[in-house]
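S.K.: sequence and predicted structure are below.
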Amino acid sequence: MKKVIAVMLTAGLAACDTLPASGPLSSQIEKQAGKSRQELNRPNAAVYDVVDVDQKTARMVASFSSSLLSRRFGIGGAASRVVIGVGDQLKISIFEAGSDGLFSTSESKQTTIEVVVQPDGTGTIPYVGPIKLAGRTQEEARKAILEKLVNKAVEPDVLVTAAGTTSRSVTVSGAVGKPSSVELSLAGDRITEVIARAGGPSSEPYETYVTLVRGNKTASVLLKSLIENPRENIYVDPRDQIFVTHDPRTFTVLGEVAKNARQNFGANDLNLLEAIAMAGGGSDDKVDAEGYFVFRYEEPEIVMDLLGPQRFHDLQAKGMMANKDGRYPIVYRFNMHAPDSLIVGQSFPIKNRDIIYASRHPTVDFLKFMQLIATPVGTASGVRTLTD
């Protein structure tokens, strides 16, 4: 009898992988982590890694999420150097001490000349000729013009002001009041200032995403992050592109919870514990408390910080691929048996489109197997009794 029971237990455990189930076991998720497609013998398998979340990890993810723009673009403290560009309209006022100079009369000792910077970067000043203006600050342009007027005008002085800054403009489009090309001021403008000049956002800040495109770099953040974290509200550069989109944030909860469903955030912020509570919490008799997972496509900088550069590059070599937004698959694991998980869970932010999965306990599959084999055994026993 002992041998029979042992065989049944072995067969039951082996059969667990083929039983009906709502998703993988915690052990199955961990087993596939870090494996290449060749190792998995699945040519199209997704390559990912699993990260156990502790207080340090939760703080790192939360901190990076609130500083994406300043880290990726490497700016945020001050506006870039403001220079004159092609197409800018300048007002150049020339003053002379005498009343019989090149630019003065008995009625006025000054003349104002309007200049448009040409494609070659120059502007033409009477009695001076073409002079390089593009790439210079207003003060540098003033000094260059003044130098050319020495020995020509009577004790000259020059004032340069901008009438139009076509070269210093950014494009704002999407869910704003007035999508347009916005000219930047000479003092520099931050993202929220530019959006305000384009009519402001049309939706709530916690449902509005701002995407900044600069050269070959791009990043998207919530508008509320720019408001709450001034360092993220970086200065824009000429020719930047800003896209504002309304995208109500959602997350999906699957597995051994009371309600498998897609949920709306409905708030500015949401942490892991709040998200699980919104799904009715884990099932007491089925959920594996050590197997709560968050499946996410994460920013490459976060993945590299979490795994280390060498591990990150090794996984790329094994076939880990970014999605269309340049983010990489990562799986966060939480051990709800640990008492401090109730603290760590409050620090870990849920992001838009996250998948939260509560895996079932391994004994659930074994009990299913026992129920499957119990029915035919009981039926056979009943038949034998009637026959006897």
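M.R.: Ah, there it is. Everything numeric in this text was worked out from a predicted model, so none of it was measured.
S.K.: C-alpha from now on. contacts and neighbour counts both.
M.R.: Noted.
S.K.: buried ones in the helix or strand containing A196?
M.R.: Assigned by DSSP states H and E, A196 falls within helix 191-197. Neighbour-count burial for helix 191-197, with 16 or more other C-alpha atoms under 10 Å as criterion, is recorded at I191, T192, V194, I195, R197.
S.K.: do the same with stretch 265-285
M.R.: Going by neighbour count (16+ other C-alpha under 10 Å), the buried part of stretch 265-285 is F265, L270, L272, L273, E274, A275, I276, M278, A279, G281, G282, S283.
S.K.: likewise for stretch 47-64?
M.R.: Within stretch 47-64, the residues that count as buried by 16+ other C-alpha under 10 Å are 47-51, 53-54, 57-61, 64.
S.K.: and stretch 349-361, how far out from the chain's middle?
M.R.: Mean-position distance between stretch 349-361 and its chain equals 18 Å (C-alpha atoms, centre = their mean, to the nearest Å).
S.K.: one more: stretch 306-323?
M.R.: Worked out by C-alpha atoms, centre = their mean, stretch 306-323 lies 19 Å from the chain centre.
S.K.: next: stretch 380-388.
M.R.: Worked out by C-alpha atoms, centre = their mean, stretch 380-388 lies 67 Å from the chain centre.
S.K.: same check, this time on stretch 135-142
M.R.: Using C-alpha atoms, centre = their mean, the offset of stretch 135-142 from its chain centre is 37 Å.
S.K.: which residues does it contact?
M.R.: With C-alpha atoms under 8 Å, 6 or more residues apart in numbering as the contact definition, stretch 135-142 has outside contacts at V82, V83, I84, G85, G121, K132, L133, V158, L159, V160, T161.
S.K.: burial measure for the second one, as a count.
M.R.: Read it as V83. Close neighbours of V83, defined as other C-alpha atoms under 10 Å, add up to 18.
S.K.: in the stretch 101-250 of the chain, which spans are strands?
M.R.: Ranges of strands in the stretch 101-250 of the chain, per DSSP state E, counting those that start in this stretch, are 110-116, 122-125, 129-132, 157-164, 169-174, 180-183, 208-214, 217-222, 241-246, 250-255.
S.K.: name the nearest residue to Q118, sequence neighbours excluded.
M.R.: V86 (5.8 Å; C-alpha to C-alpha, 6 or more residues apart in numbering).
S.K.: put this next to the first one:
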Amino acid sequence: MRFGLIKGRVVLSAMKSVSAIFVAALLAGCAALPGSGPSSSELSASDIEGGLNSQDYFNFKLTPEVAEIAGRFTPTRFADYFGIKGTEPRQRIGVGDVLSVNIWEADEKGIFSTSYGKKTTVQTSVDDTGRIFVPYAGRIRAAGLSVEAVRETVEQALVGKAVKPQVQIIVTGNQTNSAVVVGDVNKAGKYPISVAGTRLLDLVAEAGGARGKAYETEVTLKRGDRKASTLLADLIDQPRNNVRLVKGDNILLTTKPRSFTAFGAVKQTTLKHFPTETVTMAEALALVGGLNDLSADASAVFLFRFEEPEVVARLSPKDQHKLSDFPVPVIYRLNLRDAKAWFVARYFHMRDKDMIYVANHPTAELGKFLRIIQPALAAARSSQLIADDLDK
């Protein structure tokens, strides 16, 4: 009987040792608990309190000053890429253009005079050799020349053949100096560029306007090997973006509803489309149901965004030399435990494809850990009770 009691105590001792080892292993692996993303401590280390953390991204605390710079920024990419400095480039005649040549003579008996008057109109077009044909003047070089230069050439060619000729040339079919607009417009096509200058919005209006909402319509302009995109609404908000067009420009309008995503300790992890033209960070959090009261760390609300280099240069002037012309990965941190932060969130505007992440509170991680090891603790407690009974 005593041998059996000793054997039972040995088994129970071994069981308690195994339970202790198991708990210790779980404690050691606490950092490897499953989660929806990085913890607040991982995203708030001392080396990312502001400025450049690594070669990968920037990190800024979302203060009123930062929100004023980044939250209401409207890019002027079109103005930077396609702005024309100085006067409008003079238009040139090209192959395929249709010209109306009006010729007047001083005598009603001239070769271009008729019984109705002293004027004759000749319709001609620029052939594939770059020339036009005018009776009695012959084949005249036109491609690559201005309208005035061609007018003078035709007039000189008629001297001695017509009676004091006067020539006027009107471009009635402008194929060379034109731009193409396609995509989500009501009347896609090729449209001439006015001699007075045609701006981007002028051409969109001539094409019947966009099919979608202005704040959901992306305008892409391609000129040669350069290409850039912006929202149609930005052409209105920033008049500099409403650039003058040049021949050969291609414009594509695409309807792209804007959206943001929310992850972490929020009540609804989801993708949300912008319900209105502007959505603030406070409104975005409300759209996903707000923070999860049981797990969220209100001091660790993060917004991930590919930011414009111009904005990052203003937020971190010391790192300006490290920036390129491409969007820069940036993390903004907002501490909602501070009452002033709610006012910042109220006027910080969201952008398309922004990501909001709310980190878990450290106590939430502890609760998750305790739930995982609860079976092991229960087993250890049962072993202890049995051992106590045997000792009696």
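M.R.: Here it is on my side, so go on. All of these numbers come straight from a predicted model, not from anything done at the bench.
S.K.: just checking, what packs against the lengthiest helix in structure 1?
M.R.: Longest helix of structure 1, by residue count under DSSP state H: helix 362-387. Applying 3 or more C-alpha pairs under 8 Å, 6 or more residues apart in numbering; DSSP states H and E, one finds that helix 362-387 of structure 1 contacts helix 2-15.
S.K.: let's see it at 10 Å
M.R.: For helix 362-387 of structure 1, the elements it packs on are helix 2-15, strand 287-298, judged by 3 or more C-alpha pairs under 10 Å, 6 or more residues apart in numbering; DSSP states H and E.
S.K.: that one vs strand 287-298, what angle?
M.R.: For helix 362-387 of structure 1 against strand 287-298, the angle by axes from the mean of the first three to the mean of the last three C-alpha atoms, to 10 degrees is 130 degrees.
S.K.: can you pull out the helices in the stretch 51-200 of structure 1?
M.R.: For the stretch 51-200 of structure 1, applying DSSP state H, counting those that start in this stretch gives helices covering 55-65, 68-73, 138-149, 191-197.
S.K.: can I get those in a markdown table with distance to G98 of structure 1?
M.R.: Listed next are these as a markdown table, based on distance: least, C-alpha to C-alpha, whole Å:
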| stretch | distance to G98 of structure 1 |
| --- | --- |
| helix 55-65 | 62 |
| helix 68-73 | 52 |
| helix 138-149 | 14 |
| helix 191-197 | 44 |
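S.K.: closest one to V257 of structure 1 among those?
M.R.: helix 55-65 (22.7 Å; C-alpha to C-alpha).
S.K.: pull the residues that contact that closest one.
M.R.: 51-54, 70-71, 221-222, 225, 298-299, 301-303, 305-306, 332, 340-341, 343-351 (C-alpha atoms under 10 Å, 6 or more residues apart in numbering).
S.K.: same check, this time on stretch 98-116 of structure 1
M.R.: The contact list for stretch 98-116 of structure 1 (C-alpha under 10 Å, 6+ apart) reads 85-97, 122-127, 133, 149, 152-164.
S.K.: give me the distance between that stretch and the centre of its chain.
M.R.: Distance of stretch 98-116 of structure 1 from the chain centroid (C-alpha atoms, centre = their mean) equals 55 Å.
S.K.: for it, which residues meet the burial criterion?
M.R.: Under the neighbour-count criterion of 16+ other C-alpha under 10 Å, stretch 98-116 of structure 1 has G98, G101, L102, F103, S104, K109, Q110, E114, V115, V116 buried.
S.K.: distance of K16 of structure 2 relative to L62 of structure 2?
M.R.: With the distance defined as C-alpha to C-alpha, to the nearest Å, K16 of structure 2 ends up 51 Å from L62 of structure 2.
S.K.: typo on my end, it should be A179 of structure 2
M.R.: Note on A179 of structure 2: its distance to L62 of structure 2, by C-alpha to C-alpha, is 43 Å.
S.K.: buried ones in stretch 362-378 of structure 1?
M.R.: Residues of stretch 362-378 of structure 1 classed as buried: P362, D365, F366, K368, F369 (neighbour count, 16+ other C-alpha under 10 Å).
S.K.: that stretch against structure 2, how far on average?
M.R.: Stretch 362-378 of structure 1, aligned to structure 2 and superposed, deviates on average by 4.2 Å (mean C-alpha distance after the TM-score superposition for structure 1).
S.K.: and V158 of structure 1, how many neighbours?
M.R.: Neighbour number of V158 of structure 1 under other C-alpha under 10 Å is 21.
S.K.: show me what it aligns to in structure 2.
M.R.: Mapped onto structure 2 by TM-score structural alignment, V158 of structure 1 lines up with V167.
S.K.: for A267 of structure 1, same thing?
M.R.: In structure 2, the residue paired with A267 of structure 1 is T276, using TM-score structural alignment.
S.K.: so which helix or strand takes in that match?
M.R.: Using DSSP H and E, no helix or strand contains T276 of structure 2.
S.K.: that one against A284, yeah?
M.R.: No. Using C-alpha atoms under 10 Å, T276 of structure 2 and A284 do not qualify as a contacting pair, with a distance of 11.3 Å.
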